[in-house]
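Colleague: Build me a model from this:
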Amino acid sequence: MTETADRPIPDFVRNAAEPVREHLAASTDLATFLKGAGTLTLEERRVVAAQALVLLEQNYVHLPLKAAMYAVNPVQRLRLLIHRMERQTPQDMPPEWTFHSEMSEIFHSVRDLHTNYLLPEPFAGKIAFLPFLVERYTDEQGAHFMVTHVSGGFSATGFEPGVEITHWSGTPIAQAVDLVAARFAGSNPEARRSRGVESLTVRPLRLHLPPFEEWVTISYLDKNGTPREFRENWRVVDNRPPAVDADAVTTVAAAQGLDLEGDEISRAKVLLFAPRVVAQARAAVAGEPAPDLRAGEIATTLPEVFRAKEVQTSAGTFGHLRIFTFSVDDLEAYVRELLRLLSLLPDRGLILDVRDNGGGLVFAAEFALQLFTPRRITPEPVQFINTPLNLRICRKHQGDPQVDLGAWTPSMDQAVEIGAVFSGAFPLSPEDGANAIGQQYFGPVVLITNARCYSATDIFAAGFQDHGIGPVLGTDQTTGAGGANVWTQDFLAGLMAGDPSSPYVRLPKRAGMRVAIRRTLRVGGNSGTPVEDLGVTPDELHRMTRNDLLQDNADLLERAGRILGGLTRHAVAVTDVSSQNGSLRLKVKSTNIDRLDVYVDQRPRASVDVMDGQVEVTVPGGAAARSARLEGFADGRLVACRTEQFQ
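Modeller: Predicted structure coming up:
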């Protein structure tokens, strides 16, 4: 690979870590990349805008909410855009970037990270990046913007993790972040600000126009407080591929709840700043031992999904399980690995950390909840907006083994008569699947969230809170507030394939769109409350500190550990199973349980008091039982549940 003399290949590309060196070697500077942009014809632009009008006017579930909350009218803006293009000619049409800019502004106006305009080639699949990462923390002096990661091989005088950014191309850094944040969707100010910081140095071109500037001037204070400055060019490279094909008509694609921008950035961060994860993923595929594990870290077959380790706090030793994404295409493998990791972590308490998780497969999020609670999980119900096109889609796919929409069809039929805005609400996740395994972790659990938790992760956090699993500790005042199932334009077109009256057409040059298709509603004490724009408010708030950013979340984990230290562990375990004279005999060991109820083959068969943590239960006629469920109570409250399968 060669570049011009005035734009040589940077040293950090030549000297990148081995697992990503070949990938980054294919990168180019922004100016060179943009020479291949701008090939959409006027007719292709008209097709794109017309399809956007179909999705927003006839499929978009949040349109009434967004129009009311933000005083926007994206449908009218699209109509005006289409009208203007009808009077244009190929000779006088404006530059392509202005078309992309207006389309992006229209979609961003609804502040919904599920509902996106996706740029065509050559932008599709690319990221623009600078070779470092900036994060925000606060202290008594206010907000600070600090470098936390630097790409391997990159160097500038005194520039390293821990230095503080003061200006961004001459603009004070706080103002620069706000200016960037204003360009991005987000359902609340904290979510927009968080994404503004993240997008300073990593931007997925699938969702956003490339930076207007070809380079950035970074002003910073080194660790001695000396002001310094350097200039760095934006570079462009292919991102790592997504885990799921969201365009194919499959059950997995139909159950997506994903912040695509967050997912793109997460994959880019692995490429740029976590090459060890790339190496671990390769080793897992090859069946080889995981390389470069850190102290206390447990090897995993899904290093891009999980990171598990023991952490020491002043309150004791606890497990720390980071779930980076719910974007998986093999649900069984995901659940199997989650169970294995939980079995290897300390049982005294668990710090369950879903910060920056942009969601993915809703099943993966909701199926995980059962592992941490004795209570039965009620999956969140979802609703379509009632439109003639959505009704046609649901009628066409009643009883479809891949995408069964039959549950929603009767209420949408009825809406014609009663004028209801939304369809009936039914679970997206099958309730049997959400309860098939039952509780597997018996220590107390605290959940850590932030403003980049979105979509399926919003659903997970809401379910965690609604089922009373444990306290929620947030590093922001709310989660990202994305409450919907999302479908792509290609997926919708696939659902209507074979129908000659389908309004969907193939988009040119890999252009794309996504739309929130079904909104989610909370359950339990918050039953009926929409997740969209509201999100999940944590029970306790911890603002990220400088020590957190530089010392692997040390203060945050200490805070979580103190919360766990004040909670009680409740557990039930069967130590022996035997049969005698046709009876089933169970020896049970329990922790902080005063009553045990026993169900055999789903029937209540015994209830005994527990005095010292040990109890024997005899069930007459139960020798041939297939299963037993043991429910442990403390002061009349269900606190633990163990299911044993015998055959």
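Colleague: Only C-alpha atoms from now on, for both contacts and neighbour counts.
Modeller: Noted.
Colleague: ranges for the helices of the stretch 301-450 of the chain?
Modeller: Using DSSP state H, counting those that start in this stretch, the helices of the stretch 301-450 of the chain run over residues 331-344, 362-369, 388-396, 409-418.
Colleague: if you compare those, which one is most tucked away?
Modeller: Of all these, helix 362-369 has the most neighbours on average by mean count of other C-alpha atoms under 10 Å, namely a mean of 25.
Colleague: still on that earlier bit, quick one: closest of the helices of the stretch 301-450 of the chain to Tyr504.
Modeller: helix 388-396 (10.8 Å; C-alpha to C-alpha).
Colleague: circling back to that earlier point, CSV for the helices of the stretch 301-450 of the chain, including distance to Val13?
Modeller: Formatted as CSV, those follow (distance: least, C-alpha to C-alpha, whole Å):
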stretch, distance to Val13
helix 331-344, 34
helix 362-369, 36
helix 388-396, 48
helix 409-418, 54
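Colleague: of all those helices, which lies closest to Thr643?
Modeller: Short answer: helix 331-344, nearest of the helices of the stretch 301-450 of the chain by C-alpha to C-alpha, at 14.7 Å.
Colleague: and this one, so I can compare the two:
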Amino acid sequence: MALATYVETSSPPRAPDGSAADLLPADLTVAYGPAATPVPGSVPLADFLATAGTLTHAERLVLVDQALLLLEGNYVHLPLKSAMHAVNPVQRLRLLRARLLRQTDATMDPERTFHLELSGVFHSVRDLHTNYLLPAPFNGQIAYLPFQVERCTDAGRTVYLVSRVAPGHDAAPFGVGVEITHWNGVPIERAVAVNADRYAGSNTAARLVRGVDSLTVRPLRLHLPPDEEWVTVSYVDAHGVHHELREQWMVAANAPAMADDEDVVTDASASMGLDLLADENARARALLFAPTAVERQYTAGAPDLDTRPVAAGGEVTTTMPLVFRARSVRTAAGTFGHLRVFTFRVPEPGAFVDEFVRLLGLLPQEGLILDVRGNGGGNIVAAECILQTLTPHRITPEPVQFICTPLNLEICRRHTDNPTTRVPLGRWFPSMDQAVETGSVYSSAFPLTPEDKANALGQQYFGPVVMVTDARCYSATDIVAAGFQDHAIGPVLGVDDNTGAGGANVWPHHLLRALRNTPPDPDTPYTALPKQADMRVSMRRTLRVGALAGTPVEDLGVRPDVRHDLTRRDVLERNVDLLDAAGALLAGRPVRCLRVSATPAVDGSLTVELVLRGLDRIDIRLDGRPVGTSDVGDEDLTVVVLASAGAGSVRVEGFYRGELVAARTESVSRT
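Modeller: Next up, the predicted model:
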């Protein structure tokens, strides 16, 4: 079913006195979007909805009962959310259950109403970790319009521009750069505010960006389909002429996730911190606007990888095109590396960190722009392990806490002394067991990322670094941004007033069910969810370290050190002003160099060859023990030190005016 190619405008709106109101520009033209779809297999929204609506009354009761169990027995942020947002999700679920008990299959509300109510309870806590995931046929599907809208500042006013159009969508003069003025007849700022209020961002900036995102993409796994079957977009073209475009909502399967963490029970699956909505949105945008990258990511053939440093203005080929984009960028202040990290949702932290380090080595060493905008998180261990590569100082991973409830206590009890458990929880159990007597709200706090693992590689990049964030940064990305700031690695440059403020480790219902049922227990309160529905809950809250030690990340997030409002040039010219702002923060900061190779000799000595820049002293340690120190300058240096036959690693620490500014750890090579 395709829309017609022409629509006749309705009669113009009228003023309160009944006279014709001059609200529609005289030069307004109206057109329909093309019938072609950018995603194969797409169907109109109305056709898709004809397949929905099969939940029985008994299945609805199961969903409500399990939602009550998670929010009342597992949800770590319940006291915080009740206080900050004046909500009572548990009571809302009890009322919903009471209404269901008065209904039957014949008298129950339409399924959309049920989904709306249950989703509304989860949205009320404004926590993008805590979700009701809709059942089949909604899961895995996206509703979309074939273009993207972005908000920016132009000549002191806020505007909404079309920043990307899907390949094959030709509705000229509609295209990249046109300014949206109204959405279904509603002024665009008001339309965004209404959308923002529906979604679960924990602060104003987070809600606003999700209000913009949801204009054109709706992952149906997390949000109900749009109420309207098409939208009418009012816009102004490059010549100042007013137009309207009527575009039909389409539905298609989303691109696959980078890591399938939904059906496995491992320590990795229990270490996730992910805004699933942001992850779904990012894959949807890749599917719509970068189909080649999606194809490259999921093809079996390995790309030809670069082995030489990238030239100015060039791009480095990566094995993970949906995870990284690495390039050399020219800014007004000089040429720097720009490393975009789109997601931390990866199958295995080791491969992710290895690729991150490889890309660092091929980028300009004079300064790095680490850009995590739009990153909804993923594997917390993978995220925290990259921090060590950017600083000579030891990284302290963020600790996490459970809320003390009988249900959480029982889950931890079952995974305390079991040597075969895949999710060890023994560190948290004693404090939770003690809380039965003391009444403590939270358990003791311990990091998910082992401290040794967070420091195993050590510093790999020796130039200055700036991190770029926005309000879409969430979960594991909030954690890595907090760690970047807490360890004073470099300035945080934000295009919004805050990150998304998602400070938790999230567990899905199936993981909770599996952990509570190990060993098998017929009295487990968790039951299977119907028709591929699912739920997720913030299970362990994260706390900051350093100067803000003990401060929760949830709802507070990471405030940038420097703000930059996105401009029209940023939206339409690949972030040119933003990159200039980042370059200005890097310019003039010292660039260090510390390369180390160590070769043992038969007499027991160790020859350490060094390439140095920006240092005035080095200290050498073998297997953690100090063996020498030397004043140095910007020159290559060879140092011979005594070493035991079993020496396994050498660490060289570089200082400038008494401050540790560089460090490198290398294995001792043996023939």
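Colleague: What number of residues are in the vicinity of Gln148 of structure 2?
Modeller: 22 (other C-alpha atoms under 10 Å).
Colleague: Tell me which residues touch it, please.
Modeller: Contacts for Gln148 of structure 2 (C-alpha atoms under 8 Å, 6 or more residues apart in numbering) come out as Val162, Ser163, Arg164, Val165, Asp213, Thr216.
Colleague: In this structure the last one contacts Glu150, no?
Modeller: No. Taking C-alpha atoms under 8 Å as the contact criterion, Thr216 of structure 2 and Glu150 are not neighbours in contact, 10.5 Å apart.
Colleague: Tell me the counterpart residues of stretch 567-587 of structure 2 in structure 1, please.
Modeller: Mapping stretch 567-587 of structure 2 onto structure 1 (TM-score structural alignment) gives residues 545-565.
Colleague: Gly628 of structure 2 corresponds to which position in structure 1?
Modeller: Looking across to structure 1 (by TM-score structural alignment), Gly628 of structure 2 lines up with Ala606.
Colleague: Secondary structure element for that match, which one?
Modeller: strand 603-609 (DSSP states H and E).
Colleague: That strand vs structure 2, average distance?
Modeller: Averaged over the aligned pairs, strand 603-609 of structure 1 sits 1.3 Å from structure 2 after superposition, using mean C-alpha distance after the TM-score superposition for structure 1.
Colleague: Can you give me the buried ones in that strand?
Modeller: Buried residues in strand 603-609 of structure 1, counting neighbours by 16 or more other C-alpha atoms under 10 Å, are found at Arg605.
Colleague: What is the distance between the following helix or strand past that strand and the centre of its chain?
Modeller: Tracing the chain past strand 603-609 of structure 1, the next element assigned as helix or strand by DSSP H and E is strand 614-619. Taking the mean of its C-alpha atoms, strand 614-619 of structure 1 sits 44 Å from the chain's own mean (C-alpha atoms, centre = their mean, to the nearest Å).
Colleague: Check stretch 425-440 of structure 2 too.
Modeller: Put simply, stretch 425-440 of structure 2 sits 31 Å off its chain's centre (C-alpha atoms, centre = their mean).
Colleague: One more: stretch 479-488 of structure 2?
Modeller: 15 Å.
Colleague: In structure 1, what stretch matches it?
Modeller: Using TM-score structural alignment, stretch 479-488 of structure 2 pairs with 459-468 in structure 1.
Colleague: circling back: the spatially closest residue to the match of Gly628 of structure 2 that is not a sequence neighbour is in what secondary structure piece?
Modeller: If the residues on either side of it in the chain are set aside, Ala606 of structure 1 comes closest to Val598, at 5.1 Å by C-alpha to C-alpha, 6 or more residues apart in numbering. Assigned by DSSP H and E, Val598 of structure 1 falls within strand 595-600.
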